[in-house]
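Engineer: sequence isn't available, so here's the structure alone:
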């Protein structure tokens, strides 16, 4: 494949939160817009997603661990979407923790100039905590686009997350990634 023929590569990092089971909706939208999609799951997210279905849909293995020596590399990302993003992943990323493959990708992305869009799925008890607010501020200062707040996606009341799964705005993440 020549460089002009190369499709844009989108990494979708999926975390262990309620909307994760519907990440295939984002893959469909991305394919319709010409993206080549690579799913990267946090280890906990593997229990939330249908790995074989996503591998069939994307044509790529779902990655959750670093590759072994000699295994092929994933194509370089042109953009990254983290959705649904959890309290845990956002705080670890902002703190510089890189203890999973997904966090390793995220740790490097700002330094590599790769645009990153994050759509958290958190409740108000977590979103209101100082560590989370500090993490959001720190990541935004590094150029990470976090879709959280009025007009984007609001945190939900604890115990009500299931009521918001159908309204999770997957298209918003892709729209934002394409603005870079």
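Structural biologist: Received it, and whenever you're ready, just let me know what you need. Here the structure is a predicted model, which is why all the values come from computation and not from measurement. Numbering: from 1, shown residues only.
Engineer: only C-alpha atoms for contact and neighbour calcs from this point on.
Structural biologist: OK.
Engineer: just the helices in this protein please.
Structural biologist: Counting by DSSP state H, the segments of the chain that form helices are 23-32, 51-58, 87-94, 101-112, 124-127, 130-141, 170-177.
Engineer: who are the packing partners of the last one?
Structural biologist: Yep, that's helix 170-177 we're talking about. Here helix 170-177 touches helix 23-32, strand 79-85, strand 116-120, going by 3 or more CA pairs under 8 Å, 6 or more residues apart in numbering; DSSP states H and E.
Engineer: list the buried residues for it?
Structural biologist: Going by neighbour count (16 or more other CA atoms under 10 Å), the buried part of helix 170-177 is 170, 173, 174, 176, 177.
Engineer: got another one to weigh against that:
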């Protein structure tokens, strides 16, 4: 636990529709007494309001590595949520690609045993690609809680993701890392 005695949650946001509602997730986590640090994939920065998130969290939204000598360290994570998690991020992560700050963070924290929950947001066409199922299976084998399947998050037909933004189940990930 960090020095403030409030657990620290890293919320890693990917470039998918529900990202535009990530402030709701931040508020839900704060209601459960989490200190939230938002880390965005480079593409996700176009989906989120970084000024609003900085105001809500008191932390800068990180999407890039620190510059040499720059002191922008985040507090140590007690848990990680990746939501919405895209097809691209899930597959890159499972295959060891760490070509951005968010993926590098995941590559470091999971082997350290930091509880991690993932809420995928993919369409049925992408989900049907066998590499996606393999990536989910691999991540689960490392202890990552991928909340995908019946009763959790399910894929949606192409072109219908916008219909699911208001009902994206942020609470499932919070329940998972809190329990």
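Structural biologist: Happy to help now that I have it. Values in this document were obtained by computation on a predicted structure and should not be read as measured data.
Engineer: got a TM-score for the two of them?
Structural biologist: Scored against TM-score structural alignment, normalised by the length of the second structure, the superposed chains reach a TM-score of 0.96; 178 aligned residues with a CA RMSD of 1.3 Å.
Engineer: rewinding a little: among the helices of the first structure, which is the most enclosed?
Structural biologist: helix 87-94 (a mean of 19; mean count of other CA atoms under 10 Å).
Engineer: for that one, packing partners?
Structural biologist: helix 101-112, helix 130-141.
Engineer: can I get those in a markdown table including distance to residue 64 of the first structure?
Structural biologist: Formatted as a markdown table, those follow (distance: least, CA to CA, whole Å):
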| stretch | distance to residue 64 of the first structure |
| --- | --- |
| helix 101-112 | 6 |
| helix 130-141 | 22 |
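Engineer: ok, the buried residues of helix 170-177 of the first structure vs residue 111 of the first structure, which is closest?
Structural biologist: residue 177 (17.2 Å; CA to CA).
Engineer: re the thing from before, between the helices and strands packed on helix 170-177 of the first structure, which one is closest to residue 41 of the first structure.
Structural biologist: It's strand 79-85; of these, that one is closest to residue 41 of the first structure (CA to CA) at 9.7 Å.
Engineer: and that closest one with strand 116-120, angle?
Structural biologist: 10 degrees (axes from the mean of the first three to the mean of the last three CA atoms, to 10 degrees).
Engineer: coming back round to it: nearest to residue 163 of the first structure, of the helices and strands packed on helix 87-94 of the first structure?
Structural biologist: Here helix 130-141 is closest among these (CA to CA), at 22.6 Å.
Engineer: the closest one corresponds to what range in the second structure?
Structural biologist: Using TM-score structural alignment, helix 130-141 of the first structure lines up with residues 130-141 of the second structure.
Engineer: can you give me the neighbour number for whatever residue of the second structure lines up with residue 63 of the first structure?
Structural biologist: Matched to the second structure by TM-score structural alignment, residue 63 of the first structure sits across from residue 62. By other CA atoms under 10 Å, the residues close to residue 62 of the second structure number 22.
Engineer: residue 62 of the second structure reaches residue 38, doesn't it?
Structural biologist: Yes. Shown here, residue 62 of the second structure and residue 38 form a contact pair, counting by CA atoms under 8 Å, at 6.5 Å.
Engineer: now list whatever residues contact both of these two.
Structural biologist: Counting by CA atoms under 8 Å, 6 or more residues apart in numbering, residue 62 of the second structure and residue 38 have no contacts in common.
Engineer: quick check, residue 103 of the second structure in contact with residue 95.
Structural biologist: No. Using CA under 8 Å, residue 103 of the second structure is not in contact with residue 95, being 10.8 Å away.
Engineer: before we move on, the earlier item: would JSON lines of the helices and strands packed on helix 170-177 of the first structure with distance to residue 134 of the first structure be doable?
Structural biologist: As requested, those are exported to JSON lines (distance: least, CA to CA, whole Å):
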{"stretch": "helix 23-32", "distance to residue 134 of the first structure": "27"}
{"stretch": "strand 79-85", "distance to residue 134 of the first structure": "16"}
{"stretch": "strand 116-120", "distance to residue 134 of the first structure": "15"}
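Engineer: would you format the helices of the first structure as CSV with distance to residue 164 of the first structure included?
Structural biologist: Shown next, in CSV, are the helices of the first structure (distance: least, CA to CA, whole Å):
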stretch, distance to residue 164 of the first structure
helix 23-32, 15
helix 51-58, 22
helix 87-94, 17
helix 101-112, 25
helix 124-127, 13
helix 130-141, 21
helix 170-177, 12
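Engineer: any idea which of those helices gets closest to residue 77 of the first structure?
Structural biologist: It is, among the helices of the first structure and with distance given as CA to CA, helix 101-112, at 9.1 Å.
Engineer: packing partners of that closest one?
Structural biologist: helix 87-94.
Engineer: and the helix it packs on, how far from the second structure on average?
Structural biologist: Superposing on the second structure and averaging over aligned pairs (mean CA distance after the TM-score superposition for the first structure), helix 87-94 of the first structure comes out at 0.2 Å.
Engineer: quick one: that helix to chain centroid distance?
Structural biologist: 12 Å (CA atoms, centre = their mean, to the nearest Å).
Engineer: measure how that helix sits relative to helix 101-112, angle-wise.
Structural biologist: Going by the same axes, to 10 degrees, helix 87-94 of the first structure makes 40 degrees with helix 101-112.
Engineer: since that was my last question, I'll sign off now.
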